[in-house]
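any chance you could fold what I've pasted below:
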Amino acid sequence: MPPFQILQIDASARPGLSGTDPRGSHTRRLTRRFVERWRAARLADAVTYRDIGQRPPSPVTGAWIAAAFTPPERRDAAAQAALAESDMLVQELLRADLVVIGAPMYNFGLPAQLKAWVDNVVRVGVTFGFDRSRPGEPYWPMLPPGKRLVILSSRGDYGYDAGGRLEAVNLVERGLTVPMAYLGLTETHAIAIEYDEFGGERLEASIAAAEAEIDRLVDGLALEITDGADRASAA
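Purely as a prediction, here's the structure:
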């Protein structure tokens, strides 16, 4: 059986870790905690790391669109080159059993570099299907079933979660869950740090709560996956 695959993505423009480096990233701190605790529980699992905050994917261009909507057998060398980076990002997503994304809130939504990643992996005929002659819904998801998505975010203000004062303007989680569900990745967990612009005790309490929630999530998911693998081996 191939090893369980984790895809870890950091999208923060800040290179360091909060609590360790001056003006470090909260989301990088959270993704590192998640993956380190996971590997402590399941050392044999494989981790692919992509830092799109420091090395952003190329944005979609006219040449990219033309190549993506050209049947693979008709793509010339220029079209293949236009899709080469996208092909690599798509393969990482296809291999992953668990996708862990550090997604800070920038102006209520995703960082541009993370939106570029989304645009590169939403690929007709690869991660979603389309057939205008198909009865009913002409679109369908193409990602293999069973994948999970974990979104680890940070926000300057507070009250962005369900029922909060700013729920309506939180476009981060929806900016990921909507396109990923469109591709077939529907099981999602989201944890966030708030109060970054306030600092002080409220920020520290929010960090501590987020880290404790990550620990509980990792422990629960790791146990679930280990138990599932054990049952499959015994079958």
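
when you work out contacts or count neighbours from here on, use the C-alpha atoms and nothing else.
Noted.

helices or strands next to the helix or strand where A208 lies in the packing?
Using DSSP states H and E, the secondary-structure element containing A208 is helix 200-234. The contact analysis (3 or more Cα pairs under 8 Å, 6 or more residues apart in numbering; DSSP states H and E) places helix 200-234 against helix 26-41, strand 187-193.

tell me which residues in the longest one are buried?
Looking back up the chat, that one is helix 26-41. For helix 26-41, the neighbour count (16 or more other Cα atoms under 10 Å) marks 26-35, 37-39 as buried.

equivalent analysis for the last one, please.
Buried positions in strand 187-193, judged by neighbour count with 16+ other Cα under 10 Å: T188, A190, I191, A192, I193.

between helix 26-41 and that strand, find me the angle.
120 degrees (axes from the mean of the first three to the mean of the last three Cα atoms, to 10 degrees).

packing partners of strand 187-193?
Using 3+ Cα pairs under 8 Å, 6+ apart: strand 187-193 touches strand 148-154, helix 200-234.

kindly reformat those as TSV containing mean neighbour count.
As requested, those are exported to TSV (neighbours: other Cα atoms under 10 Å):
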stretch	mean neighbour count
strand 148-154	24
helix 200-234	14
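
nearest to L176, out of the ones you listed?
For the helices and strands packed on strand 187-193, proximity to L176 was assessed by Cα to Cα; strand 148-154 is nearest, at 8.3 Å.

may I see the buried residues of the helix or strand that comes right after that closest one?
Where DSSP H and E defines the elements, the next helix or strand beyond strand 148-154 is helix 172-183. Within helix 172-183, the residues that qualify as buried are V172, E173, L176, T177, P179, M180, Y182, L183, counting by 16+ other Cα under 10 Å.

could you give the angle of helix 172-183 to strand 187-193?
Orientation note: helix 172-183 sits at an angle of 170 degrees relative to strand 187-193 (the same axes, to 10 degrees).

structure for this one too, so we can compare:
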Amino acid sequence: MTTILHIDSSILGGYSVSRALSADIVARQQALHPGAQVVRRDLVADAAMHLSDAHLAVFQGGPVANAALAQDLALGASYLDDLFAADIIVIGAPMYNFSIPTQLKGWIDRVSVAGRTFKYGTNGPEGLVKGKKVFIASARGGVYSDGSPMAGLDHQESYLLAALAFIGLTEVTIIRAEGLALGEESKITAITKAKSQIEALTS
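Have a look, this model is predicted:
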């Protein structure tokens, strides 16, 4: 059975374009893979703590200081379980201040674990998470794609591609809606184009 991991990180709730597009991607994948199981992670509704000195102490063999930290460590461990169990990963990723939401960065911090999702060898780092497809629902107010004068400020898609590749996830498709803050016509055009790309997915 195919397992789809559906991750959202936008703080806009029902007004979020990335959430709407990620839901459409999941629906399309379900149509392409009948009977697929969907594991849902809303990183805003159920966010892990940002890493702290208390986390690092535990990672280095120290004691778990309190119940809240124990609960958070369990949540981080479940992120890893989700990742390894998934065949398809769908990530809703809006651009905030030229990068990704801190909630999504927190998820990346929890799944980028030496010895689990990557390792260092004689040829440098090697990603250990193999054979999975990733779809990114990217939403941004301006235009930052290749050729745009603002392209150099894209630390959203570029960062995600680098972070995912580092742990071995290289089969990544980006469904992008940009120019969302440049007027209603630009917004409608961008969303329509993204939805058409989703409908055209064949795998």
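
which one of the buried residues of helix 172-183 of the first structure is nearest to F69 of the first structure?
For those, the nearest to F69 of the first structure is L183 (16.8 Å; Cα to Cα).

so the closest one touches L143, yeah?
Yes. At 5.8 Å, L183 of the first structure counts as touching L143 under the criterion of Cα atoms under 8 Å.

what do the two both touch?
T127, F128 (Cα atoms under 8 Å, 6 or more residues apart in numbering).

returning to that earlier point: got the helices and strands packed on strand 187-193 of the first structure as a markdown table, with distance to Q5 of the first structure columns?
Output for these, formatted as a markdown table (distance: least, Cα to Cα, whole Å):
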| stretch | distance to Q5 of the first structure |
| --- | --- |
| strand 148-154 | 11 |
| helix 200-234 | 12 |
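
could you say which one of these comes nearest to V126 of the first structure?
strand 148-154 (18.5 Å).

show me what the closest one is packed up against.
helix 26-41, strand 98-104, strand 187-193.

give me the neighbour count for Q80 of the first structure.
Q80 of the first structure has 17 neighbouring residues, counting by other Cα atoms under 10 Å.

so who does the residue most central in space within the first structure touch?
Nearest residue to the geometric centre of the first structure (Cα atoms, centre = their mean): I101, 3.6 Å. Residues near I101 of the first structure by Cα under 8 Å, 6+ apart: Q8, I9, D10, A11, T31, L149, V150, I151, L152.

ok, which pair from the residues you listed is furthest apart?
Maximum distance among the contacts of I101 of the first structure (Cα to Cα): 15.0 Å, for A11 and L149.

so what corresponds to S153 of the first structure in the second structure?
Under the alignment by TM-score structural alignment, S153 of the first structure pairs with S138 in the second structure.

tell me the contacts of that match?
S138 of the second structure sits next to S18, G92, A93, P94, M95, E157, I174, I175, R176, A177, E178 when contact means Cα under 8 Å, 6+ apart.

which of those residues also appear as contacts in the first structure?
Here is what carries over to the first structure from the contacts of S138 of the second structure, by both residues aligned by TM-score structural alignment, their matches' Cα atoms under 8 Å: S18, G92, A93, P94, M95, I174, I175, R176, A177.

OK, contacts around the third one?
Applying Cα under 8 Å, 6+ apart to A93 of the second structure gives the contacts D8, S9, S10, S18, I100, P101, L104, I136, A137, S138, A139, Q156.

how many neighbours does the counterpart of K119 of the second structure in the first structure have?
Per TM-score structural alignment, the equivalent position to K119 of the second structure in the first structure is G129. Around G129 of the first structure sit 14 other residues, with neighbours defined as other Cα under 10 Å.

I'd like to know how far G129 of the first structure sits from A68 of the first structure.
Distance check for G129 of the first structure against A68 of the first structure: by Cα to Cα, to the nearest Å, it reads 12 Å.

what do you get for G53 of the first structure?
When G53 of the first structure is compared with A68 of the first structure (using Cα to Cα), they lie 25 Å apart.

could you do P57 of the first structure as well?
For P57 of the first structure, the distance to A68 of the first structure - Cα to Cα - is 16 Å.

also A40 of the first structure?
40 Å.

how about Y195 of the first structure?
On the measure of Cα to Cα, Y195 of the first structure and A68 of the first structure end up 41 Å apart.

again, but for R123 of the first structure
7 Å.

list the contacts of G168 of the second structure.
So G168 of the second structure contacts T117, F118, E126, G127, L128, V129, K130 (Cα under 8 Å, 6+ apart).

which one in the first structure is aligned with it?
Match for G168 of the second structure (TM-score structural alignment): G184.

how about R41 of the second structure?
Matched by TM-score structural alignment, R41 of the second structure corresponds to R50 in the first structure.

and of the helices and strands packed on strand 148-154 of the first structure, who's closest to A77 of the first structure?
Counting by Cα to Cα, A77 of the first structure lies closest to strand 98-104 out of those; the figure is 31.1 Å.

residue range for that closest one in the second structure?
Matched against the second structure by TM-score structural alignment, strand 98-104 of the first structure falls on residues 88-94.

next one: that stretch to chain centre, how far?
4 Å (Cα atoms, centre = their mean, to the nearest Å).

isn't I6 of the first structure up against V100?
Yes. Contact criterion Cα under 8 Å: I6 of the first structure and V100 qualify, at 7.3 Å.

what's the neighbour count on V169 of the first structure?
11.

now it: closest residue in space that isn't a chain neighbour?
F108 (6.2 Å; Cα to Cα, 6 or more residues apart in numbering).

good, wrapping up.
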